[in-house]
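*Asks:* Build me a model from this:
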Amino acid sequence: MSLNRAAHRPGATTGSPEGIPVTSVQAGAYEPPLLHPVHRIGARTLDFRRRVALMAIINRTPDSFYDAGRTFALGAAVEAAVQAVHDGADWVDIGGVPFAPGPAVDAAQETARVVPVIRAVRESSDVIISADTFLPAVAEAAIEAGATVINDTTGLSNPDLARVAAQGGVHLVITHSLAAPRTAYPAPQYGDVVAEVAEFLRRRSDYAQELGVSPEKIIIDPGHDLNKNTLHSLELTRRLAEIAALGYPVLAAVSNKDFVGETLDAAKPDRVEGSLAAGVASIMNGARILRMHNVPAASSAIRMTEAILGWRAPAYLRHNMGDSNAAAGA
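*Replies:* As a prediction, the model looks like this:
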């Protein structure tokens, strides 16, 4: 597969909303051949040629992977979502069931967990809202409450989910995973994990379109750690450009995952820096959405990366800009 690197000439400049020329030197950054670069998601428009969206994670579950129930209470979940928007999130992903193996949560219970949060956040913000679910009934209720994306971590295990997304006119995230929902998949084996994940996502994206989902509303996620070991997830991060080459915006869900912990020998509270490094590496390899827990740190990392790539101007220019420079660090 041929992967074209950035074609911008070193030293070329582009304009910015602030009127400040921004140097566009993108050596080493992969620019994916996006089939539909500009996405209108609810009230917001994202141009993924020059923008990375930050998705905040809101888990309304008592046994979530990272926060262990910190946002299970309704008030805590709504407060966390509103705070995430304040801290720089473009998007909040609201889920009521963990991906990890465990007992089934019926549609009524899951709906009762996620819909009040979606409704409250929608009333206060035009932020992008996704419902993290694989149940069509939950997706339908979430869309009615104001969700503009359905985030399916099971790779369309239920085709009716795609039909609901199509009927609702919302975006659909298709994630690579092998196991049936909430079941274990011991010692997963791949011949070439990246090639196999790419082929899975290509086939599932085609299937979603057969079920009525418009191609401009498809987002793909290689599923770091989902039925994959640490070596698989590192390989996916290193070769993420091969996933992005499919032409759909790529979501990288790398936050605080076990592949970060095992690589750095770090417990969950100590994985922030590793998660940010994995996120930046993903952006450089074509990811356009990062799903992260630690929103302020992730927002700073994303916006700094955008500035380095020439996509956004600095917030201000002062250092060495005048006749004299009395500031420290001259």
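
*Asks:* C-alpha only now, for contacts and for neighbours.
*Replies:* Noted.

*Asks:* where along the chain do the strands fall?
*Replies:* 13-14, 22-23, 38-41, 44-47, 53-59, 91-95, 128-132, 149-152, 171-175, 218-221, 250-252, 287-292 (DSSP state E).

*Asks:* compare with the first, here's sequence two:
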Amino acid sequence: MHFSCGKFQLDLSTPRIMGIVNVTPDSFSDGGQFNTTDKAVAHAMQLVEQGADILDIGGESTRPGATPVPLEEELKRVIPVINALAKAGVPLSIDTYKPEVMRAAIDAGVDIVNDVCALQETGALEIVAASQVGVCLMHMQGRPQTMQADPQYQDVVAEVSGFLAARLKAAEQAGIARERIVLDPGFGFGKRTEHNLTLLNHLSSLQSLGLPLLIGLSRKSVLGQVVGLSIDERIHASIAASVVSVMKGANIVRVHDVKPTVDALKIVSAVMKN
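*Replies:* Below you'll find the predicted structure:
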């Protein structure tokens, strides 16, 4: 299995790590730490040195209750970072749901669009289809401002799988080849703790869609609810979540803590290949 994304063909026979670069003042974990171009670029290059296979650059927080960022402000945050990382040597991903940001980021040289809205905004499908970038289609119940108010499911695995299958069909009909698509069940996006744990335990059900899976559990509240620790104390829980995700079928894990995750997944890969 491989992932075709812009200038890159990622071999997914071993798990890949997507390093998080939040150019925001209000992201749930590291908001404000890297919210200038210089700080974000330095952080991104450090993640590459630590073993990140992909850099995911975001200019708007999608944490529960987050305030939407105006288009021009989001562009001001992310485009200079993308330009500065053009020769980083790894695929660059833009974490956005806004079609205008997608277009500008693609023009600036990103290789992946990572969209929490799964290309449902008007024009998003067409913009991605007209390019060669890869795309991550994610499930979210509701919107970031309200998604954790009262999420409800009859069967969370079936409903998430059904949504992703529908978005996959829409993407293919728009002209986006399957090898350019990865799927994300959207941990923490309109889901209670029990929903997240059920999804994690049944990732193999999502594998039936026949596409790579990207998982983002790093430092999220579901981990805090399990271990009873604050955001900056969840590194060990995050690593455990990445290990479980890969052993359950994930191909890419999106993380803040790249180096320890790299080491942990080397062990997982060695065991699974033996």
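
*Asks:* picking up where we left off before, quick one: which of the strands of structure 1 is nearest Gly261 of structure 1?
*Replies:* Smallest distance to Gly261 of structure 1 across those (C-alpha to C-alpha): 15.0 Å, for strand 287-292.

*Asks:* Arg239 of structure 1 is nearest to which of the strands of structure 1?
*Replies:* Among those, strand 287-292 comes nearest to Arg239 of structure 1, with 11.0 Å by C-alpha to C-alpha.

*Asks:* average offset between that closest one and structure 2?
*Replies:* In the superposition with structure 2, the aligned residues lie an average of 0.2 Å away from strand 287-292 of structure 1, counting by mean C-alpha distance after the TM-score superposition for structure 1.

*Asks:* Run the angle between that strand and strand 53-59 for me.
*Replies:* Here the directions of strand 287-292 of structure 1 and strand 53-59 differ by 30 degrees (axes from the mean of the first three to the mean of the last three C-alpha atoms, to 10 degrees).

*Asks:* residue range for strand 287-292 of structure 1 in structure 2?
*Replies:* Taken onto structure 2 by TM-score structural alignment, strand 287-292 of structure 1 occupies residues 250-255 there.

*Asks:* What lies in contact with the matching stretch?
*Replies:* Outside of stretch 250-255 of structure 2, the residues within contact range by C-alpha atoms under 8 Å, 6 or more residues apart in numbering are 12, 14-20, 203, 212-218, 238, 242, 245-246, 261.

*Asks:* Using ChimeraX, make a named selection holding only the buried ones among those residues.
*Replies:* To isolate the buried ones among the contacts of stretch 250-255 of structure 2 in ChimeraX, judged by 16 or more other C-alpha atoms under 10 Å, type:
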select :14,15,16,17,18,19,20,203,212,213,214,215,216,217,218,238,242,245,246,261
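
*Asks:* Is it possible to get TSV of the strands of structure 1 that adds distance to Pro103 of structure 1?
*Replies:* TSV is the format used below for the strands of structure 1 (distance: least, C-alpha to C-alpha, whole Å):
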stretch	distance to Pro103 of structure 1
strand 13-14	53
strand 22-23	52
strand 38-41	33
strand 44-47	36
strand 53-59	17
strand 91-95	16
strand 128-132	17
strand 149-152	18
strand 171-175	21
strand 218-221	24
strand 250-252	27
strand 287-292	25
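
*Asks:* Let me know which of the ones you listed is the nearest to Asp206 of structure 1.
*Replies:* Among the strands of structure 1, strand 218-221 sits nearest to Asp206 of structure 1 (C-alpha to C-alpha), with 9.9 Å.

*Asks:* matching residues in structure 2 for that closest one?
*Replies:* On the basis of TM-score structural alignment, strand 218-221 of structure 1 is assigned to residues 181-184 in structure 2.

*Asks:* what does that stretch rub up against?
*Replies:* If you take C-alpha under 8 Å, 6+ apart as the criterion, stretch 181-184 of structure 2 is touched by 3-4, 134-139, 164, 168, 211-216.

*Asks:* compared with structure 1, how much does it deviate?
*Replies:* Stretch 181-184 of structure 2 sits 0.5 Å off on average (mean C-alpha distance after the TM-score superposition for structure 1).

*Asks:* Thanks a lot, catch you later.
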